[in-house]
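*Asks:* give me coordinates for this.
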Amino acid sequence: MNFELEDKLRNLIDKQELDNAIQLAESELNKIPKTDFHKMIGKDILHLSNDLKIYIQKFDKSTSEILNKPKGLIKSVFGKPTDYRPAAYYCEMNGFTINYDRWFIDLFSFKEMGGDDWDWLCDFYDSTASDFTITGLEDIQKVFEDVHENDRFKEPNIEKAYEVCELLVILRLQELFRLTYSKIEEPLSNIPLFVTAHDYELIYRVN
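*Replies:* Next comes the predicted model:
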């Protein structure tokens, strides 16, 4: 992991400067002599926005129903209708660098939102029953596969490019969520949504 670059990117996305973060990551990748990882430059996955919107809305409906389900016989008969919503949502992409056969995400919902230490992300009350497959980056998946399967890390520039590319993949996922959330109406669009990949702290708050 390129921790120095990750820190710079985190500072940018904390300030909602996602476009600048993407530009910085691509610039850093361009400084490295060309590898197959450079195919990631200029790529995005925004074509998934409409399908992702449906996926998020379906989960919002099902997970909100859990919060609004009457508890106990008396409440089920005499209780007033409620309209509770999750306090926050979290998207996690799978460990994509070593699971290159398929890239996907899952969503998680929370009754309460915690602080910046992110420990609260373990306390979700619900998650999506099925995951959402990321498409459009299959050629990049093959690059990660080739590097791992053929142990190419000792080759010149491969490891450096790998460490930048993995961060750029996450940024492009966050870009997809930003676009998708901009198409979603209230009250769902008012619920904070955080996006990253498994075992990364490059976490972006979409709204």
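*Asks:* C-alpha only now, for contacts and for neighbours.
*Replies:* OK.
*Asks:* who's in contact with the closest residue to Ile203 other than its chain neighbours?
*Replies:* Nearest-residue entry for Ile203: Thr196, 5.0 Å, with adjacent residues in sequence omitted and distances by CA to CA, 6 or more residues apart in numbering. By CA atoms under 8 Å, 6 or more residues apart in numbering, Thr196 lies in contact with 91-93, 170, 173-174, 202-204.
*Asks:* one more, for comparison:
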Amino acid sequence: MEDIFEEKLQGLLDQHKLEEAIAVVEQQILQNPVADFKPVVGKNLLHITEALVQYLDHCFAAAENKIQVKSLYAEMNSFTINYDLWYVDVFAYDRNEGLEDTDWLADSDYQSAASQPITGLEDIQAVYQDYMDTAKWEDDAREVAAHECAALIVLRVQELFKAAKAVATARKLAWASVPVYVTAHDAYFNLLYQV
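*Replies:* Below is the predicted model:
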């Protein structure tokens, strides 16, 4: 079932239907009898849009000193097991090979020196800590709920990057026209979105 769910979400992302993908996952979480992860529904990360714009602007400028940037890749850390700190790292490339075969993303030309913290979901970080520390992952229903929540968090990070890109476009920032690929390092779901 998880593969079908992931395929559905990736299909929506491929069609640039991010909001619809978020709605699908939120509905799934609400229908799940496990209550632990339900507080994530309705929350977003848009309060850190300006911080992300500044971070991306700095990363792009630093990368441009070394290469001609053709694309960026943003990856959230392994947040489901690293519940103490959530953040995003950015990588720059002198090429853009698209989404058809994403192996090229493993070979970046530049990596940001600092990470951008992801804040605002500390209550969910505490849920993941309890989930891991008390081995709740051994319960199949909780495992499904954790997967659904992880998918929503990845989608919310992608929503944040989409908002940052809109700000960059409005301000005519240097990186506004550069494709940005966004995912999480080893989330339960391998959801990749191009902003």
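*Asks:* possible to save the contacts of Thr196 of structure 1 as JSON lines with distance to Gly136 of structure 1, secondary structure and neighbour count?
*Replies:* Compiled in JSON lines, these are given as follows (distance: CA to CA, whole Å; DSSP: H, G, I helix; E, B strand; the rest coil; neighbours: other CA atoms under 10 Å):
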{"residue": "Cys91", "distance to Gly136 of structure 1": "19", "secondary structure": "strand", "neighbour count": "23"}
{"residue": "Glu92", "distance to Gly136 of structure 1": "18", "secondary structure": "strand", "neighbour count": "20"}
{"residue": "Met93", "distance to Gly136 of structure 1": "15", "secondary structure": "strand", "neighbour count": "22"}
{"residue": "Ile170", "distance to Gly136 of structure 1": "14", "secondary structure": "helix", "neighbour count": "22"}
{"residue": "Leu173", "distance to Gly136 of structure 1": "11", "secondary structure": "helix", "neighbour count": "22"}
{"residue": "Gln174", "distance to Gly136 of structure 1": "15", "secondary structure": "helix", "neighbour count": "25"}
{"residue": "Leu202", "distance to Gly136 of structure 1": "22", "secondary structure": "coil", "neighbour count": "20"}
{"residue": "Ile203", "distance to Gly136 of structure 1": "22", "secondary structure": "coil", "neighbour count": "22"}
{"residue": "Tyr204", "distance to Gly136 of structure 1": "21", "secondary structure": "strand", "neighbour count": "26"}
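*Asks:* now render the residues you listed as JSON lines, adding distance to Asp146 of structure 1.
*Replies:* Supplementary listing: these in JSON lines, determined by distance: CA to CA, whole Å:
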{"residue": "Cys91", "distance to Asp146 of structure 1": "27"}
{"residue": "Glu92", "distance to Asp146 of structure 1": "24"}
{"residue": "Met93", "distance to Asp146 of structure 1": "21"}
{"residue": "Ile170", "distance to Asp146 of structure 1": "20"}
{"residue": "Leu173", "distance to Asp146 of structure 1": "22"}
{"residue": "Gln174", "distance to Asp146 of structure 1": "25"}
{"residue": "Leu202", "distance to Asp146 of structure 1": "25"}
{"residue": "Ile203", "distance to Asp146 of structure 1": "27"}
{"residue": "Tyr204", "distance to Asp146 of structure 1": "29"}
